[in-house]
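Asks: when you get a sec, could you give me coordinates for this:
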Amino acid sequence: MLVTVLLVLIAAVFFFPLVWMVASSFKTNSEIFRTPFAPPSSIDFEQWVRAWDVGNIGQYALNSVITTGTSVLLILIFSAAAAYAFSRYRFRGDKWLMGLLALGLLLPVQSYFIAQSTLFRDLDILDTRLALIIPYTAMGIPLATFLLKTFLDGIPEELFEAARVDGAGDLRMFAVIALPLLRPGLATVAIFSALNTWNEFLLALLYIQDDSLKTIPTGLLAFSSRYVTDYGMLFAALSIITIPMVVIYIVFNRQVTEGITAGSLK
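Replies: All right, here's what the predicted structure looks like:
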């Protein structure tokens, strides 16, 4: 009982800012400062409409969907293939390659940002979606590969041996045996990768200057100037982009939980 009460209290602490943000999106700036914790006097979605149209949230959201969707798809493809190779094959240098992937978990983006920026400038892909998709994919592959390799290590070797006896090749075993069994792990990787990519700010700020290509985190800067911030419209924009991600996480919560726990069992 005590544990349940503590968990409810912790959940309330983390959930309150979301409720406060949504409630504030229905207030004017004066109401937010005068009665910050009071419920809104009326539910009017005018702020939401203004945030979508005037604030260009629709375009920013589309850019985020394209960038996030493409990055997550590439992460799933490359990490699943890499995890299968590391789990099922032994070859010279495999430990070194796994070590290089581990560096991707340890090194912050600031440590290689200058070299990456120079490379992108020479390739003439700055201020394009590729300038975000490439690093987002590269940053997501290490963790995804380690997670999926853990799943594959738990699959009995006899399944693959039986398939090989039946004449299945490596590609068919990967597609018919590995991928279906990896669904919980792929769902977990997809959710975590999508959340990280959707909320990434630093690279999106530095690599994208064209307003028509900006993603949501950098696009929100348009709601705040040096001297004035329209907090009502800012909270409306934040609500528009936050609620769908929360809903997605709630819908796929069981898959994420199964993915995390299944990978720890042999």
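
Asks: contacts and neighbour counts: CA atoms only from here.
Replies: Will do.

Asks: in the helix ranked longest in the chain, what counts as buried?
Replies: In the chain, with assignment by DSSP state H, the single longest helix is helix 57-88. Within helix 57-88, the residues that count as buried by 16 or more other Cα atoms under 10 Å are 57-65, 67-72, 74-76, 78-87.

Asks: for the next helix or strand after it, packing partners?
Replies: Moving toward the C-terminus from helix 57-88, the next helix or strand (DSSP states H and E) is helix 94-106. Packing contacts for helix 94-106, counted by 3 or more Cα pairs under 8 Å, 6 or more residues apart in numbering; DSSP states H and E, involve helix 130-153.

Asks: and the contacts of the helix it packs on?
Replies: 67-68, 70-72, 74-76, 78-80, 82-84, 86-87, 101-102, 104-105, 120, 125, 178, 182, 185-186, 189, 193, 197, 203-204, 207-208, 262-264, 266 (Cα atoms under 8 Å, 6 or more residues apart in numbering).

Asks: report the angle between it and helix 57-88.
Replies: Counting by axes from the mean of the first three to the mean of the last three Cα atoms, to 10 degrees, helix 130-153 points 40 degrees away from the direction of helix 57-88.

Asks: tell me the buried residues in helix 130-153?
Replies: Neighbour counts over helix 130-153 (16+ other Cα under 10 Å) mark 130-133, 135-153 as buried.

Asks: let's see this one next, to set against the first:
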Amino acid sequence: MNRMQGGRMVGKLSTAVKYGGLIAYSLMTLFPLLWILSISFRDNDQIFTSIRLIPESFKWTNYEQVLLGGNIPRAFWNSVSITTLSIVLLLFCVLTLSFAISRFRFKGASAVYLIFSAAVMVPTVTILPMTFKLFNDLHIFGFKYSIVFAYVIYELPVSIFLMVMFMRAIPQELDEASVIDGCNIWQLFTRVILPLSRNGIVTITILAFVAYWNEYLTALIMLPDRANRTLSVALSFTKDENSVKYGLMAASVMIAVIPMIIFYSIVKNQLVKGMSLGAVKG
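Replies: This next block holds a predicted model:
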């Protein structure tokens, strides 16, 4: 009985420590977001005179100034359009190439996959100077949607690496059965492989969305015109030359974060399922 009671106490203690650690980590993660949310309803005088998590009053003045008086609405649309086009082009390239690598046997398939796998370890900042020179030579530097090509190249290696693993987990017998039933290559791709790769598609879409939405350095360099700035770049220009309106900056940050929170809330179940499936079968 003593051993059983001791085992139960150890189990309860282990569970308490585990959940305590998770709660502490959650609080550490949520506190900066709550702090920025609180600052977004305050002005500089209130911020510097008192430290508090709950604002004195919930005034939407900062949000009105961001949405009506600055470049944030245009930058928000630029980020939406650039991110959407980048994800669409990325999915087209990733799905077709991953299908070819995972379902067909041809000379050099392993080498191609190895190149993309190795490219995952290359920091994107190292190819930025070459991207800058290439865009200049092609006379597309400064064009708003030219940055889409750079974004696709940035996320292509990791997306190929993940999607090939998902597609390789699909049994080859399904291909043979589909061909016997009269499917051609395009029908096999669209009606069999793509539906079964849904979790992988959702996974790379979320990873790409977060990367594109938060990207700063490439957008700052490749899109110098004020009208073409993305949201992450426009946020850095919300401060004045002589002062910084922290409440205004906090409101801008919240406007940038809200789309990611909404998007993640919608597809979080597919993301967890997709990542766990890829980890098990990869």
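
Asks: which position in structure 1 pairs with I51 of structure 2?
Replies: Aligning on TM-score structural alignment places I51 of structure 2 opposite P36 in structure 1.

Asks: actually Q65 of structure 2, not the one I wrote
Replies: Using TM-score structural alignment, Q65 of structure 2 pairs with R50 in structure 1.

Asks: tell me which element I32 of structure 1 falls in.
Replies: Per DSSP H and E: helix 29-34 holds I32 of structure 1.

Asks: so L235 of structure 2 sits against M254, correct?
Replies: No. Counting by Cα atoms under 8 Å, L235 of structure 2 stays clear of M254, with 10.6 Å between them.

Asks: which one's more surrounded, those two?
Replies: More crowded of L235 of structure 2 and M254, by other Cα atoms under 10 Å: L235, with 21 against 17.

Asks: measure F16 of structure 1 to L103 of structure 1 for me?
Replies: Separation of F16 of structure 1 from L103 of structure 1 (Cα to Cα, to the nearest Å): 37 Å.

Asks: if you could redo that for A12 of structure 1, that was the one I meant.
Replies: Distance from A12 of structure 1 to L103 of structure 1, counting by Cα to Cα: 37 Å.

Asks: what's the counterpart of D137 of structure 2 in structure 1?
Replies: Under the alignment by TM-score structural alignment, D137 of structure 2 pairs with D122 in structure 1.

Asks: again, but for F116 of structure 2
Replies: So F116 of structure 2 corresponds to L101, using TM-score structural alignment.

Asks: ok, now M254 of structure 2?
Replies: In structure 1, M254 of structure 2 lands on S239 (TM-score structural alignment).

Asks: repeat for F209 of structure 2
Replies: For F209 of structure 2, the residue aligned by TM-score structural alignment is A194.

Asks: sec struct for its match, please.
Replies: The three-state label given to A194 of structure 1 by DSSP: H, G, I helix; E, B strand; the rest coil is helix.

Asks: what sits closest to the residue nearest the centre of structure 2 if chain neighbours are left out?
Replies: Computing the C-alpha centroid of structure 2 and ranking residues by Cα atoms, centre = their mean puts V210 first, at 1.7 Å. Nearest residue to V210 of structure 2, sequence neighbours excluded (Cα to Cα, 6 or more residues apart in numbering): M260, at 7.1 Å.

Asks: same question for I36 of structure 2.
Replies: Nearest residue to I36 of structure 2, sequence neighbours excluded (Cα to Cα, 6+ apart): A250, at 5.5 Å.

Asks: that neighbour: neighbour count?
Replies: By other Cα under 10 Å, the residues close to A250 of structure 2 number 23.

Asks: go ahead and confirm it touches S40.
Replies: Yes. The criterion here is Cα under 8 Å, and A250 of structure 2 meets it with S40 at 4.7 Å.

Asks: related to what we said a few turns ago, how near is the match of M254 of structure 2 to W52 of structure 1?
Replies: 11 Å.

Asks: try I134 of structure 1
Replies: Relative to W52 of structure 1, I134 of structure 1 is positioned 28 Å away (Cα to Cα).

Asks: F91 of structure 1 now?
Replies: Distance, F91 of structure 1 to W52 of structure 1, by Cα to Cα: 53 Å.

Asks: so those two - more neighbours on which side?
Replies: Shown here are F91 of structure 1 and W52; by other Cα under 10 Å, W52 has more neighbours (19 against 8).

Asks: ok, the residue lying closest to T124 of structure 2 once chain neighbours are set aside to F116 of structure 2 distance?
Replies: The shortest distance from T124 of structure 2 to any non-neighbouring residue, by Cα to Cα, 6+ apart, is to Y154 (6.3 Å). Distance, Y154 of structure 2 to F116 of structure 2, by Cα to Cα: 11 Å.

Asks: try F141 of structure 2
Replies: 26 Å.

Asks: looking at the two, which is more packed in?
Replies: Shown here are F141 of structure 2 and F116; by other Cα under 10 Å, F141 has more neighbours (20 against 16).

Asks: tell me what the helix holding I32 of structure 1 is packed against?
Replies: helix 231-251.

Asks: how about 6 Å then?
Replies: Packing contacts for helix 29-34 of structure 1, counted by 3 or more Cα pairs under 6 Å, 6 or more residues apart in numbering; DSSP states H and E, involve no helix or strand.

Asks: give me the mean deviation of it from structure 2.
Replies: Relative to the matching residues in structure 2, helix 29-34 of structure 1 has an average distance of 1.3 Å after the fit, by mean Cα distance after the TM-score superposition for structure 1.

Asks: got the buried residues for the longest helix anywhere in structure 2?
Replies: Longest helix in structure 2, counting residues (DSSP H): helix 2-39. By neighbour count on 16+ other Cα under 10 Å, the buried set for helix 2-39 of structure 2 is I36, L37, S38, I39.
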